[in-house]
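Student: The following block contains a protein sequence and its predicted model.
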Amino acid sequence: MRIVQPTGTRGSLKWIQRAVNDRPFVLAHPGLQPVEWLSPLATDGFAEYRDGAFLDRLGLSRLSPALDAFWPKRGPQWDALGIAGNSVVLVEAKAHLDELFSSCKAGDASRRRIEATLNAVRTVLKAGDGADWTQRFYQYANRLAHLWQLRSNGVDARLLLVGFLNDSDVKGPVCAEEWKAAYRMMDYAMGLPRRHVLSAHILHVFPDTREL
């Protein structure tokens, strides 16, 4: 699914559009080659992508059947997508800490599939079984699941977590350590070990909105 977005006027929608289209250097990470950004592009209606459309955008249409078997429709809507050398880059962008909290709203049939998939991924990551990944930090959990799914299908995928700084409109974090502490808290609450098989493929950048 391709979802055209309005021009962002506040929060992470505003900043990720500006970063990708006008200041891509603020999204650079030493663990990535230079990124060719494929969304959200001004020339494409700032569209964001989900389900098979995000695979098409990344040139991975061959994996659509595997994705359909892995996750029900209306999966993650990626804030940005890119190609960095031989790697694909999946982006989740935030401007304030409250955006980290979410829960699964799927119907019963889809929810059962999602729960089974998240439990399988949790086992692979050797996470504790005390936390319900469909609650509180569901969005983060499903992004990890999709990262694992791509990598298990031979794709060198990276999850780039973008934490914007100094967004005074939404009273967002003013330093990178606030974001880092929040993600450490999330990992702990989800029972994730300090290091797991996806750790090296999860990257963080903290652009300052004053540069945008």
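Tutor: Thanks, I have it.

Student: hey, let's count contacts and neighbours off CA atoms from now on
Tutor: Noted.

Student: Secondary structure element for Asn21, which one?
Tutor: helix 11-22 (DSSP states H and E).

Student: Give the buried residues for that helix.
Tutor: 11-21 (16 or more other C-alpha atoms under 10 Å).

Student: and which of those residues is nearest Ala141?
Tutor: Proximity to Ala141 was ranked across the buried residues of helix 11-22 by C-alpha to C-alpha; first place goes to Ser12, at 19.3 Å.

Student: From what I see, the closest one and Lys94 are in contact.
Tutor: Yes. With contacts counted by C-alpha atoms under 8 Å, Ser12 reaches Lys94, the gap being 5.2 Å.

Student: moving C-terminal of the longest helix along the chain, what's the next helix or strand?
Tutor: In the chain, assigned by DSSP state H, the helix with the most residues is helix 108-124. As assigned by DSSP H and E, the chain's next helix or strand after helix 108-124 is helix 138-152.

Student: Against that first model, consider the following:
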Amino acid sequence: LIAYETDLAVAALFGVRDDGSVIPAHKLALHDVPAASLLGEVSGADDPVARYNAIRAELEARNRPADEEKISGSEGMIWYVEQPSGEFVLFKCKPESVEAIHWAAGINKTAVLATCWNLLETQDELNYEALVPLLLEEYDAEEIAGYRAHIDDCIAQVNDALAYQARVLAAYRATGLSLSTHKSEVMRALAQQFPRGEMKRVYSVIARSENQMPS
């Protein structure tokens, strides 16, 4: 979709509290971690719809066609809308050219799976009712309803993956050993509980979990 100048770059977009509420990146103590740029603020005196459309038009003006039917420029931005309660709600603002490609592609399994994992960044439970509000940010209700059976399949796939991860990590912790210092012993112990053909997957689950743990 977008012809990026850098193949892979990392920047913090937001933080998540224990209760699932969102903290905008510019309110986080990130130290040396790069963050997405804060491009501006909208006050209560501004017309948010007019400002949204103006920024969307500005983003579109920067975009240019690129090779392989891609776009060179901006994919969009995130609005952090602060509620009277002090909580923040996130909204996407996409330029017209990006949105047009997105709508042409329509809802699909890859997009739904990605949305499932996105939901789990802020919630512990994944189900259709919880997923729909996120899907409505990208697709209309009729399109979502028509894809319901496939969405249910995606939810089941992700929940199965979560259950498998939980099973692997429980077995790993029960060994009382560390993968980083006793790799052979750990994998030998787990080989008694998981089929041989799954051991690469078992290792990946543990390694990913270890890498995500704070040092």
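Tutor: The structure has been received and is ready for your questions. Bear in mind that the values here come from a model prediction, so they are computed numbers and not experimental data.

Student: After superposition, what is the TM-score?
Tutor: The TM-score (TM-score structural alignment, normalised by the length of the first structure) is 0.27; 95 aligned residues with a C-alpha RMSD of 5.3 Å.

Student: on that earlier part again, what angle sits between the longest helix of the first structure and helix 138-152?
Tutor: Between the axis of helix 108-124 of the first structure and that of helix 138-152 there is an angle of 60 degrees, by axes from the mean of the first three to the mean of the last three C-alpha atoms, to 10 degrees.

Student: now for helix 108-124 of the first structure, which elements pack on it?
Tutor: On a contact count with 3 or more C-alpha pairs under 8 Å, 6 or more residues apart in numbering; DSSP states H and E, helix 108-124 of the first structure meets helix 138-152.

Student: Now do stretch 101-119 of the second structure: distance from first to last residue.
Tutor: 23 Å (C-alpha to C-alpha, to the nearest Å).

Student: Would you agree Val81 of the second structure falls within a helix?
Tutor: No. Secondary structure of Val81 of the second structure (DSSP: H, G, I helix; E, B strand; the rest coil): strand, not part of a helix.

Student: Trp37 of the first structure belongs to a strand?
Tutor: Yes. Assigned with three-state DSSP, Trp37 of the first structure falls within a strand.

Student: Report the buried residues of the helix ranked longest in the second structure.
Tutor: Ordering each helix of the second structure by length in residues (DSSP H) puts helix 148-175 first. Neighbour-count burial for helix 148-175 of the second structure, counted by 16+ other C-alpha under 10 Å, picks out 151, 154-155, 158-159, 165, 168-169, 171-172.

Student: Would you check how far apart the closest residue to Trp179 of the first structure other than its chain neighbours and Ala141 of the first structure are?
Tutor: Leaving aside its sequence neighbours, Trp179 of the first structure sits nearest to Gly163 (C-alpha to C-alpha, 6 or more residues apart in numbering; 6.5 Å). Between Gly163 of the first structure and Ala141 of the first structure the computed distance is 17 Å (C-alpha to C-alpha).

Student: ok, now Val88 of the first structure?
Tutor: For Val88 of the first structure, the distance to Ala141 of the first structure - C-alpha to C-alpha - is 19 Å.

Student: ditto for Trp148 of the first structure
Tutor: Distance of Trp148 of the first structure to Ala141 of the first structure, computed by C-alpha to C-alpha: 11 Å.

Student: same deal with Ser87 of the first structure?
Tutor: For Ser87 of the first structure, the distance to Ala141 of the first structure (C-alpha to C-alpha) stands at 21 Å.
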